[in-house]
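**Student:** below: sequence and its predicted model.
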Amino acid sequence: MTATQTEAPVRAEPWPALWALCVGFFMILVDTTIVSVATPAIIEDLQAGVNEVVWVTSAYLLAYAVPVLITGRLGDRYGPKNLYLVGLVVFTLASLACGLTTTIEGLIAARVAQGIGASMMTPQTMAVITRIFPAERRGSAMALWGAVAGAATLVGPIAGGVLVDSLGWEWIFFVNIPVGVVAFVLAWRLVPRLETNDHRFDWLGVALSGAGMFLLVFGIQEGEQYDWSTITGPITVWRMIVAGLLVLAAFVWWQARNRSEPLVPLGLFADRNFSVSNLAITTVSFAFTAMGFPLMLWAQLVRGYSPTEAGLLLAPMAIVSILAAPVAGRLTDRAHPRVLTLAGFAVLAVSFVLLSLVLAPDTPLWLLVLAFGLVGLGSSFLWGPLATTANRNLPPQRAGAGSGVYNATRQVGAVLGSAAIAVLIDARLAANGLQFSPSEAGAGGGSLPDQVAGPFTDAMAQSLLLLPAVLVLGLVASLFFERPRHLGEAARR
């Protein structure tokens, strides 16, 4: 592997470059969650079912997760700035297509294109941070990156609600066009060109990981629709899920056997903190992606909130997350990651349990504000610290691969969260005696009748309990963090 200098040395002050990258990064992360608040409007306008609209998010996340393993390498080879700009163009044009479509199938296809663009952009942000910031300053830089990730996940529904109410659901996609143009100009002017490295590309690995993820997610998400039985001919839900697991096992086997340059260098996982961070961020991403569907449906269909009002329910999360992120960033450079992440997971899990317990047709607003504020506090001690800890010990020449793997696992968590919550919502609605059709039950802004609102709320509250159950896995993983090298070196000095 050889390195070639492609342009002048990196500027001494890297913060302008990071801010420029965060504009585009914020935009693509908002699109991960913004659809949840528009779900009832899309259902009504495109005459779609809940499961079809969930695919609007799942298709985006799948198209985001699978290529991100290789787009990190492409950034290493052709330059992270170049890949970021190309991905930004693809994402912005796909956003235009999303807004112009008139069918649910067309929207899903355009979301796939959006996901591919996002997969080209995301690894470059982390790779640039790893390469232009010294190890002792990466905590502060990653705190900004984590704050952007957390705020986007939380702010997306708020912005989506305002746009759906004032202009229509199409504008949750149209708004990306001017933002994309601004992000392109800023990145073109402020992001430096970095050294490139030659890479071979593991196309078999791409095919195996993509096929395995699709089979697994399709089986999980569509299982309830087919009564966990036959899909067509000899193809059953369980055979599809098992096939997905077997293909993913074959992918891992191939990565171990590939002696040239595997898609996922398993040697990265020799760094314990990298391994633990990947498992932990999968659970966080699972929880935040799954959270939006039951809460936004409950707020609009039980409380009768407009999309804007439903989105504003999440404002306490955004405010607390933004306020706490700088504190988390400073602590990340000084404190053991185990301390920060254990606190973050504990607060986040408790907040979701609280939400599930208090959710009712007449829940006082202050209780919801308290619970969502706790969600924001917990998340601020997870997004940035986990990203920093994952990549802090990696050498610069592996920044692209490490960033790609980390973002892929984050997106895998989001894909599984989207699929699992759809299944659980369907199952809990059926268990509570509801054959639910939002388009027939006031999806356009009305609320459910009283005799339905109670059982529907129970179903959403029960679905939310999946989130703390998954977060417990992240909490247990955080127990295995070890002291980062820079803290050990500082102690010796």
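**Tutor:** Received it, and whenever you're ready, just let me know what you need. Numbers count the residues shown, from 1 in each chain.
**Student:** please make it C-alpha for all contacts and neighbour counts, starting now.
**Tutor:** Noted.
**Student:** spit out the contact partners of Thr196.
**Tutor:** Counting by CA atoms under 8 Å, 6 or more residues apart in numbering, Thr196 makes contact with Ala3, Thr4, Gln5, Thr6, Gly75, Asp76, Arg77, Tyr78, Gly79.
**Student:** okay, pairing it with this:
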Amino acid sequence: MPSLIPLDGLPPGRRGWAVTAQLLGVGMSTLDLAIANTALPTIAGNLHTNPEASIWIINAYQLALIATALPFAALGDIVGHKRVFLFGLVLFTVASLACACSFSLPSLTIARLFQGLGGSAMMSVNSALIRFIYPERQLGRGMGMNVLVVATSFAVGPTAASLILSIGTWPLLFAINVPLGIFAFVLGIRALPATPRAKHRFDVILAGLNAGAFGFLVLGLSGAAHGDALKLAIPEIILGLILGALLLRRQAQHTAPMLPVDLFKIPIFTLSAITAICSFATQGLAFVALPFYLEQALGRSQIETGFLITPWPIMVAVMANVAGRLSDRYSAGMLGGAGLATLSLGMILLALLPAHPSNFDIVWRMAICGIGFGFFQSPNLKLLMASAPPNRAGGASGIVTVARLMGQTLGAALVALCFSVAVGHAPIIALALGAAFAGAASAASFARVLVPLRAEGIAD
């Protein structure tokens, strides 16, 4: 068995190979979500299915992510983050091949479910691995690189899908993951660090309760966001809350709870998690509302809308690495607070667009939002992970994934609520709500400057 890597990180040469393997896995899982969104009409037409049913190609992936992120993170603490990451990489690669070979909507949906499980395994331990790959003094740089790859993958996803579909059929979208996955696995098995392992056992019943709680909550919120009947969405949310209560009861005496409530005793961890949820709710509100605003209210075409939104993820990618490096020298709370205040300003400026704006009027406002969001992410990730003890790195890493997905789901559900109560002005109200969420997140971020990194009673 390889020797365990202390918190001062890997040697520079090995570190480069480990980062390549890690970022390839995370990049593929992010890119596949963006690609599938763009290619959905083409896939639905080829499989002779209606648009409503084809949504499950997206939903299956997202449900697998949110339902299993914390169980995989807990498993990483027990068997090692490297093993969970490599398992996820193999599962994602095999499932990608199954997606490429799918012949019907059910077969593709099942393959996407397993692909989501693979992506969840990688994402759930990703931040924990960064903590062991990079020296502590360069942790912000490592988080910045991670955000850079995720943002870039998200930004180029629609373009990549269009290019691939211009030279081949939709199965090629998934088949391209196979050689990349094999390459990343070969690198990962050699270069990724072996991390410390906890001594407690994995609780399968706890994992099932966690999956059910988060799965039904997201099903209910997503159903409301897509206009499903409340008589279906409300019972799903209630069932999710019941399973969540059973989850808390079962894990009450656990030394390392799967839903890491023990970490929320650390004020700076709690503030960082709240900051993440609020900021991703802002992103969810914006990315769901903006297409309606640009196309219906401002008369832009679908293609124009795609290009007009692109400055946001591009600026996230540009600023992520800059902010990550700065967070190794300056207060992450201050950097994140400034970034989120900038994001709130950008959302306000978008909501106050003139009746007949030029493309430049829209683009520079999108860029401000991207600068603010990118300036926040890396410092927030660094502070959230650094505030957790090393032996709870898996739980903290799982919260990173859950906070992002829950925030985005909440944002999408709030857009649906806006359309139900104020049809004519729904996108503008949604953007204003996003500005409010970003403002609240900014306040939470600045508050972190005043609290200690660790709380008493949280053991290393």
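**Tutor:** Alright, I've got the coordinates. Model, not experiment: these values are computed from the prediction.
**Student:** circling back: format the contacts of Thr196 of the first structure as CSV; extra columns: secondary structure.
**Tutor:** As requested, the contacts of Thr196 of the first structure are arranged in CSV below (DSSP: H, G, I helix; E, B strand; the rest coil):
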residue, secondary structure
Ala3, strand
Thr4, strand
Gln5, coil
Thr6, coil
Gly75, helix
Asp76, helix
Arg77, helix
Tyr78, helix
Gly79, coil
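**Student:** in TSV, list the residues you listed along with distance to Ala371 of the first structure and neighbour count.
**Tutor:** Converted to TSV, the contacts of Thr196 of the first structure look like this (distance: CA to CA, whole Å; neighbours: other CA atoms under 10 Å):
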residue	distance to Ala371 of the first structure	neighbour count
Ala3	50	12
Thr4	51	11
Gln5	50	11
Thr6	50	12
Gly75	40	27
Asp76	42	26
Arg77	45	20
Tyr78	45	18
Gly79	43	22
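**Student:** which one of those residues is nearest Met240 of the first structure?
**Tutor:** Nearest to Met240 of the first structure among the contacts of Thr196 of the first structure is Gly75, at 33.5 Å by CA to CA.
**Student:** count of neighbours near the aligned residue in the second structure for Leu394 of the first structure?
**Tutor:** Alignment note: Leu394 of the first structure maps to Ala388 in the second structure; criterion TM-score structural alignment. Using other CA atoms under 10 Å, Ala388 of the second structure has 26 neighbouring residues.
**Student:** first-to-last residue distance for stretch 416-426 of the second structure?
**Tutor:** End-to-end span of stretch 416-426 of the second structure (CA to CA, to the nearest Å): 9 Å.
**Student:** and if you look at stretch 127-143 of the second structure?
**Tutor:** First residue to last in stretch 127-143 of the second structure (CA to CA) measures 8 Å.
**Student:** ok so, going back, so the match of Leu394 of the first structure sits right up against Pro267, yeah?
**Tutor:** No. Using CA atoms under 8 Å, Ala388 of the second structure makes no contact with Pro267, being 10.7 Å away.
**Student:** if we can go back for a sec, so how far is Gln138 of the second structure from the match of Leu394 of the first structure?
**Tutor:** Remark: distance between Ala388 of the second structure and Gln138 of the second structure (CA to CA) = 17 Å.
**Student:** repeat for Gly395 of the second structure
**Tutor:** For Gly395 of the second structure, the distance to Gln138 of the second structure equals 21 Å [CA to CA].
**Student:** of these two, who's got more company?
**Tutor:** Per other CA under 10 Å, whichever of Gly395 of the second structure and Gln138 has more neighbours is Gly395, with 32 against 20.
**Student:** give me the neighbour count for Val175 of the first structure.
**Tutor:** Number of residues near Val175 of the first structure (other CA under 10 Å) recorded here: 17.
**Student:** isn't Ser29 of the second structure up against Ala121?
**Tutor:** No. Using CA under 8 Å, Ser29 of the second structure is not in contact with Ala121; the gap is 10.4 Å.
**Student:** those two: which has the busier surroundings?
**Tutor:** Taking neighbours as other CA under 10 Å, Ser29 of the second structure and Ala121 compare with Ala121 leading, 32 against 25.
**Student:** the equivalent of that one over in the first structure: what's it in contact with?
**Tutor:** Correspondence of Ala121 of the second structure to the first structure, assessed by TM-score structural alignment: Met120. Shown in contact with Met120 of the first structure (CA under 8 Å, 6+ apart): Pro67, Val68, Thr71, Gly72, Leu83, Tyr84, Val86, Gly87, Leu88.
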